[in-house]
Structure formats: structure tokens, C-alpha cells
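kindly generate the corresponding structure for this input.
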Amino acid sequence: MGCRTGYKDLCGRCVMDKLPGKASGLTGTDIPEYSFVAPDDGRVLADWDGNQIEAAVFNDLLEPAGEQAEVLARYASSYYAGTPALIRNRYGKGEAYYFGGAFAVDTAKVFLDKLGAGTPYGEVLELPECCELAVREKDGRKYLFVLNYASESVKAVVKKELREFFGGEVIKGEVELGAYEVKIFAE
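Got it, this is the predicted structure:
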């Protein structure tokens, strides 16, 4: 979750609860103060294990609330420097992450990578950034759809043997996808 989570109810009305509102128990986060990022602030950054991530637009100044809440990142710039910017809260069988800024594209990429969601099929396929991977499952079998959004051919790497759906051949290694081509593999 990011800044402003819990600010409005399901009907879009601002709630009078202290932020993050109804999400406070899940996030393990208290927000004693928040601020809009002023134009003269420049980029507000937070440090997450050496990764500088941008906390854009708004900044929630966070405090952990509860024994399961842990500070993972702190603001590294502006007057917020040193204040918690990211809290992980263990909840039930899972975890909730609350980030005190809006998600800039580069910040979202860091989150996806650090949380293991950036390349969930990285052990199976290595794709260029212009390709999308969609996975579907039917009758216990997985189908991997690789879509090339580029106007030119690109190369992908198939790291374990997969059967090409239409041709039926088993492929492992480098494979070329033509401009805007889609390939479907079966695991």
C-alpha cells in the first residue's frame, strides 16, 4: 500500500479516522504527519537497503504500530530524512507493506524485484522489457503467453524445456519473437 491508503471509504468520502484508517491494523502503521511534496523539494528519496527509491507526490511520515511492524526504509532526503518511509507488518500468514509515498515507475520496479514479483517465472523465461508474460492454467497444465510489444524482433531465453503450443516442438535456449508476435508455451 502507498500514501493516502485509508483516506477515503468505499463511496469516495474522506473518513475522519487517523490515517491509514481501516488499514491500520493490517499495515501496523501509524501516520502522525503527512505532507504534499513541494516543487522546491525536488525528488524525495528513501533508502531501502541501499536502494534509493522515490517517494513521489505525498509523503506520509510513518511510525510502526505493534510488535510485528518493522521499519524497512527511511527517508534519505528533505526534512523527512531519518523518518520511517516503509513498514512491513506480519499479519496472519502473510505480510503487509506500507510505503509513505506514491509509486514512481522506478520505485515500483524496486518493490517488484525486492518482493520477488518482478520476474516470477525468471527460472523459466528471460524476457526483454518490451515483452509481457501472461500465465494461465487449465486442467493442471500451465500455458505461458509471451507477447512482444516491440515493432522489431526480439530475443527471449527459454531456460527449461517448454513445448511450443502451435508447432509442438520442444524449445530450450534462445528464441526469436517477431514484431508484435505472440508465442504460447506449455509447461
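
all contacts plus neighbour counts: C-alpha atoms, from now on.
OK.

who's in contact with stretch 105-118?
Stretch 105-118 has contacts (Cα atoms under 8 Å, 6 or more residues apart in numbering) with 51, 53-55, 119.

could those residues be laid out in CSV, adding neighbour count, distance to A85 and secondary structure?
Compiled in CSV, those are given as follows (neighbours: other Cα atoms under 10 Å; distance: Cα to Cα, whole Å; DSSP: H, G, I helix; E, B strand; the rest coil):
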residue, neighbour count, distance to A85, secondary structure
N51, 12, 13, strand
I53, 25, 10, strand
E54, 22, 10, strand
A55, 24, 8, strand
T119, 15, 25, coil
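
next, the structure of the following sequence, for comparison with the previous one:
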Amino acid sequence: MRRRAKLTSIVLMLIAGATGVISSTQTWLEVTISGVSAHSLPVPGASAVQVLAPLCLAVLALGLALSIVGRVLRYVFGALALVIALVLGWLTAQIVFTMPVAAVQTVVTKATGIAGLHAIAGLVGRISQTAWPAITLLACVVLAFAGVLTLATGARWNAGGRRFRADEHAKTPAAGPLDALDSWDGLSRGEDPTAGEQPR
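Down below sits the predicted model:
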């Protein structure tokens, strides 16, 4: 059960982060300028929500690091994932449900040279939406679930990987006399190989 919860949290974070990174490069909105009906301007996710790509890259890093961190950092990473999910979810939901002019402001300014939200609102004739904002909103829900699952179960996850346990075992003093290899290993770890010997 502990291993399943850990694996589920990590996989869900990686899926949510990868979805967000991919979504940032895809067209979210298409905006038509009034009086110009020849073509519409595509608005990628990175322009509609400018923090999308960096935050989703951070989520990928959290998911990758979650498999090796200790108990305290599990809580920190779980809380960070939840906060990122709430921030991105709020910003994405505004686009999904209201399609604000502010989301297309950067692209319209670049195409027309006109700045200012009020001026751009007068230029915009129509804004249509693709499926990517809804997909990203779903990814935010998945990320929030992963964060909550990490916070709820992280204390019961295994303490470390096999290599960590092997290193801990290697630090335990061996019973009985030490051979030459054991002595060299002890010296490499800064231990006194004669500390356990009885005086004659």
C-alpha cells in the first residue's frame, strides 16, 4: 500500500507536469481582429498563462525528486505541488470559462503594435478556444490530487532506496576481527579500525 501510494503520487506529478509543458506550446485560443477576417491569430498556452511552462517544469522536478527525499521534504513537495495546482488551476479556469482579453494581449500587441488592454479589447472581434485549456485544467486537478496524496501518505513511505540501505549497512561495525579490506573500508569512511579491538 505504501509503495503504491508513493508510485501513484510520483507518476501523477510527472503526468501533470509533462501535460502542462506540452500544453504551453500548443494553441489555446484563436483571436480574430475586427475588420481583418482573412485569418485568426493563434495564442499558445505560454502566452495565455505566462507562468505555465516554468511552473510545470518545477512540477516535473518535484516528481523526479520525490522518490528520494526524506519525510520532511515529502511534506514540502506535496504542499508545493498543491499550491502550484491551485495557482495554475485558477488562471486556467478563467480562460476556460471567461476567455478574458488579457489572455490574448501579448499576441495581439505583437501582431498589431497596439498596447493597452482597453485598446486591444476594441480590436478583438472574436476569441475561440481549443481543447488545451480544458486539458490543462484537468492536469491541475490531477496535480492537486497528487499533492494531497503525498501529504496524506508521505509519512508512511519507505525511508530510502536500496543503495541508501546498503550504505547504512556498510556503516554498521562488523562483529569479530576485521580483515585488511574491512580496515581499508573503515579508513575511507574516517573510522578507526582498531577502535573495537580489546587491549591485550
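
tm score of chain vs chain?
Once superposed, chain against chain, the TM-score is 0.21 (TM-score structural alignment, normalised by the length of structure 1); 69 aligned residues with a Cα RMSD of 5.6 Å.

if we take the contacts of stretch 105-118 of structure 1, which one ends up nearest to E132 of structure 1?
The closest of the contacts of stretch 105-118 of structure 1 to E132 of structure 1 turns out to be T119 (Cα to Cα; 10.8 Å).

quick check: L60 of structure 2 touching V21?
No - L60 of structure 2 lies out of contact with V21 (Cα atoms under 8 Å); the separation is 9.2 Å.

contact partners for the most centrally placed residue in structure 2?
By Cα atoms, centre = their mean, structure 2 has its centre lying nearest to V59, at 0.5 Å. V59 of structure 2 is in contact with 13-14, 16-17, 81, 84, counting by Cα under 8 Å, 6+ apart.

can you list the residue ranges for helices in structure 2?
Assigned helices in structure 2, in chain order: 2-24, 45-48, 52-65, 71-98, 105-112, 117-123, 132-153, 162-171, 180-188 (criterion: DSSP state H).

structure 1 now?
Using DSSP H, helices in structure 1 cover 24-27, 105-114.

right, and the ones you listed - which one's nearest L177 of structure 1?
helix 105-114 (24.2 Å).

and the end-to-end length of stretch 59-75 of structure 2?
14 Å (Cα to Cα, to the nearest Å).

how close does the closest residue in space to W132 of structure 2 that isn't next to it in sequence get to L88 of structure 2?
Excluding the flanking residues, the one nearest W132 of structure 2 by Cα to Cα, 6 or more residues apart in numbering is W28, at 5.6 Å. Counting by Cα to Cα, the gap between W28 of structure 2 and L88 of structure 2 amounts to 14 Å.

neighbour count: these two, which is higher?
W28 (27 against 21; other Cα atoms under 10 Å).

list the contacts of the more buried one.
Neighbours of W28 of structure 2 in contact, by Cα under 8 Å, 6+ apart: 42-45, 48, 129-133.

one more pass at 7 Å, please.
Counting by Cα atoms under 7 Å, 6 or more residues apart in numbering, W28 of structure 2 touches 43-45, 129-130, 132-133.

thanks a lot, catch you later.
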